[in-house]
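Engineer: All I have is the shape, not the residue letters:
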């Protein structure tokens, strides 16, 4: 999985095992590179049998995120490590810690004191930032694989989403206390996003092709948007189920961009603060499959895509419509550097879907039952018909046989 993240004046890309950080807007800083394959191996204490079975990882980066201020950047890799960077005054790795399971998502609190890491076994661990060598602490657990984790803007709640359609809202200081559940999705919940300036509203996406807006403290659904009703060209609707691989928010203008797994389109919404509703404003068709998206500080929309010649595209809002920018100097610089990672991107992402294996397999037991029932009914009819024919034949023999022969 590739992760594209923009914060302040830097663009970060994880491709394979390599983190690439490129400064923007004429900064004199040089690009920063970090290869997880060269990182220190951190042994786990008290390894379980499951840990041994998982075996050695590939150093591939699985999840990454900036802190709100951009002072910290954290990533987890396939070798079950959490790597923390300090970004100011310059990028520097300050800790490498072991995680119990391979992770699916991570987030950093607004106060920048803890990192919350969600893993595939359904657990969330917290890691202290001020104590960079301290081991992780188990905070909460689900009975299903966790796909995303988020923290409310006031650091009051931790919100988790799992494969079994559940969104759980827990108190951050006491995660065993559950405030609410947001229930309504009919497939795995792929992404969640707390809207930063909209009270207690949460946006979620699912493999059921919907975006849902919630008042998460009460667990009440406010709005449901069916993504199959928005065509990239205004023509026919999408028929196949789609899963959202990324939801991002742009505070200036309250814009929301949505990227779908394996669909070459970016959906743009605007959040109306007065009506507390999402309004679909535009669908941007992509020439190639999109891998990730991010907003920058100047409200530019960056799209990482499966095209070596145009590996990253930039869109800006012009007269109410998002239009592609071609002659941007920063875009050209970043494109040149990112093309060097093309082989890594192709290796870890080429032709793969993020969520295809998470859909529940369905088996039509009723169709099989009805088919077998029809077969039994046909066999009974045949046996009954054969029995009637035999009775008729016996009656005929009785009437035709002379009484002297009896």
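Structural biologist: Okay, I see it. In this text the structure is predicted, and so the values were computed from the model without any measurement. Numbers count the residues shown, from 1 in each chain.
Engineer: going forward, measure contacts between C-alpha atoms and count neighbours the same way
Structural biologist: Fine.
Engineer: got a list of what the residue nearest to residue 29 when sequence neighbours are not counted touches?
Structural biologist: Spatial nearest neighbour of residue 29, excluding adjacent residues (Cα to Cα, 6 or more residues apart in numbering): residue 23 at 6.4 Å. Shown in contact with residue 23 (Cα atoms under 8 Å, 6 or more residues apart in numbering): 9-11, 29-31.
Engineer: Can you say which of these are buried?
Structural biologist: For the contacts of residue 23, a burial check counting by 16 or more other Cα atoms under 10 Å picks out 10-11, 31.
Engineer: Which ones among those map onto strands?
Structural biologist: Those of the buried ones among the contacts of residue 23 mapping onto strands are 10-11, per DSSP state E.
Engineer: possible to save the buried ones among the contacts of residue 23 as a markdown table with distance to residue 18?
Structural biologist: Below are the buried ones among the contacts of residue 23 laid out as a markdown table (distance: Cα to Cα, whole Å):
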| residue | distance to residue 18 |
| --- | --- |
| 10 | 16 |
| 11 | 14 |
| 31 | 13 |
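Engineer: Now do the helices in this structure.
Structural biologist: 49-54, 329-339, 342-349, 365-400 (DSSP state H).
Engineer: Comparison target below:
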């Protein structure tokens, strides 16, 4: 009887140990879910000729047609939701014919802007973190959170862009580092990719890219934290052009991307007087977004702790970057995404975040602000005289704002705006700051992986 009791006891210990492992695994999974990307920054993208504006908030895509002065519903014949999880990247093609959205549901959706039908939906192995469309309209590139960059081929001969090869082919990788941004160079000779491990890779885009992009042109190394923004510039008189980058180290940098040479660094956080006196890494507010005109005459930067945007001047001949002006917006407005209309020289900004875990009573607001007047003004020493438009002056007016912002009642509440700003800050950190795990936690995370494999 004693031996039997001992066996039962050992079995109980084994069961308790197994239960403890399950509890630990469940706890880790729950921790991962809480740390993961439940809060997603709001994104904005503008048609290159300002024919339409698209906003992504969580899993929702909101579209307003400026030509028709009306909201538009996107159509996906698959019958399911447009997206079922947070959208992480949206972009228009250079000619405006295509729009691409992708995110945490591991789907990349390609839309024809003539009809706003989804012409292709590609399933990825992992969550998608960045997308780009080649300037010639022949390819869509996207990156997943394992650091792999994939390519989708488009049929340019079809005027409606309805023929798309829905098979994605891997062409290059960042080796287990989350890719944060993708950009094709204006001549489509190169593709720039950045990651959360401070690297910018410039890859020669081959004539037959489906066989892989194996030739690395250069690495642009210098950031001391994740890279959050990339933008090519091609001023006249320069063969290869330049690359701007912004990062979590609160800097904007100018690169000769052809050689990988760092030409200039502007500490935008310090110049905007946003640095704290603690001297710690957290005291440097990260650059959340960056965009520029094709010739580099306009460089706009959004910083996490700045209620406005910073405009930079770039002297390409002297290889210098300097702050031209800080455009201040209302308190508690911290842009999460920027979009420049090259046709009208208007800057569209958005602040907001989704919060799938929050009850409806604490809905996080979305707010859009538009800045005009980016054309060169020779009488102005700063080179630009931007004007923040009032709501009734925004193209599309209140009709556009009501649709793209969602509920208009919460957008002007200071507490709600402050909550959105804090949610975005947490989201950016959880998404891009590299996490450290003990050996035991690494093994548990491996057992709980739920990657979707392509068949």
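Structural biologist: In hand now; what should we look at? Everything numeric here is computed off the predicted structure, so don't read it as measured data.
Engineer: ok, back up a step: could you export the helices of structure 1 as a markdown table, including distance to residue 277 of structure 1 and mean neighbour count?
Structural biologist: Shown next, in a markdown table, are the helices of structure 1 (distance: least, Cα to Cα, whole Å; neighbours: other Cα atoms under 10 Å):
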| stretch | distance to residue 277 of structure 1 | mean neighbour count |
| --- | --- | --- |
| helix 49-54 | 44 | 10 |
| helix 329-339 | 33 | 16 |
| helix 342-349 | 34 | 17 |
| helix 365-400 | 40 | 11 |
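Engineer: With distance to residue 149 of structure 1 added, can I get the ones you listed in JSON lines?
Structural biologist: JSON lines is the format used below for the helices of structure 1 (distance: least, Cα to Cα, whole Å):
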{"stretch": "helix 49-54", "distance to residue 149 of structure 1": "23"}
{"stretch": "helix 329-339", "distance to residue 149 of structure 1": "28"}
{"stretch": "helix 342-349", "distance to residue 149 of structure 1": "23"}
{"stretch": "helix 365-400", "distance to residue 149 of structure 1": "36"}
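Engineer: mind checking how far residue 22 of structure 2 is from residue 441 of structure 2?
Structural biologist: Computed as Cα to Cα, to the nearest Å, the residue 22 of structure 2 to residue 441 of structure 2 distance reads 13 Å.
Engineer: pretty sure residue 10 of structure 2 belongs to a helix, no?
Structural biologist: Yes - membership of residue 10 of structure 2 in a helix is supported by DSSP: H, G, I helix; E, B strand; the rest coil.
Engineer: That one: how many residues sit nearby?
Structural biologist: Neighbour count for residue 10 of structure 2, taken as other Cα atoms under 10 Å: 12.
Engineer: swap in the one 5 residues further on?
Structural biologist: By the measure other Cα under 10 Å, the count of residues near residue 15 of structure 2 is 12.
Engineer: Roughly how far does it sit from residue 22 of structure 2?
Structural biologist: As judged by Cα to Cα, residue 15 of structure 2 and residue 22 of structure 2 stand 10 Å apart.
Engineer: same question, residue 424 of structure 2
Structural biologist: According to Cα to Cα, residue 424 of structure 2 stands 32 Å off from residue 22 of structure 2.
Engineer: between these two, which one's more packed in?
Structural biologist: residue 424 (26 against 13).
Engineer: close enough to count as contact, that one and residue 41?
Structural biologist: Yes - at 5.6 Å, residue 424 of structure 2 counts as touching residue 41 under the criterion of Cα atoms under 8 Å.
Engineer: what's the aligned residue in structure 1 for residue 202 of structure 2 in contact with, if anything?
Structural biologist: By TM-score structural alignment, residue 202 of structure 2 lines up with residue 169 in structure 1. For residue 169 of structure 1, the contact set (Cα under 8 Å, 6+ apart) comprises 157-160, 178-182, 216-217.
Engineer: can we see that at 10 Å?
Structural biologist: 150-152, 157-161, 175, 177-182, 216-219 (Cα atoms under 10 Å, 6 or more residues apart in numbering).
Engineer: Residue 135 of structure 2 too?
Structural biologist: Neighbouring residues of residue 135 of structure 2 by Cα under 10 Å, 6+ apart: 93-95, 183-188.
Engineer: if I look at it, how far off is residue 96 of structure 2?
Structural biologist: Taking Cα to Cα as the measure, residue 135 of structure 2 falls 10 Å from residue 96 of structure 2.
Engineer: Shared with structure 2, which of the contacts of residue 169 of structure 1?
Structural biologist: On the basis of both residues aligned by TM-score structural alignment, their matches' Cα atoms under 10 Å, what survives of the contacts of residue 169 of structure 1 in structure 2 is 150-152, 157-161, 177-182, 216-219.
Engineer: now these: which count as buried?
Structural biologist: So, by 16+ other Cα under 10 Å, the buried ones in those are 150-152, 157-161, 178-182, 216-217, 219.
Engineer: from those, which single one is nearest residue 126 of structure 1?
Structural biologist: residue 158 (11.1 Å; Cα to Cα).
Engineer: That closest one touches residue 180, doesn't it?
Structural biologist: No - the criterion here is Cα atoms under 10 Å, and residue 158 of structure 1 misses it with residue 180 at 11.1 Å.
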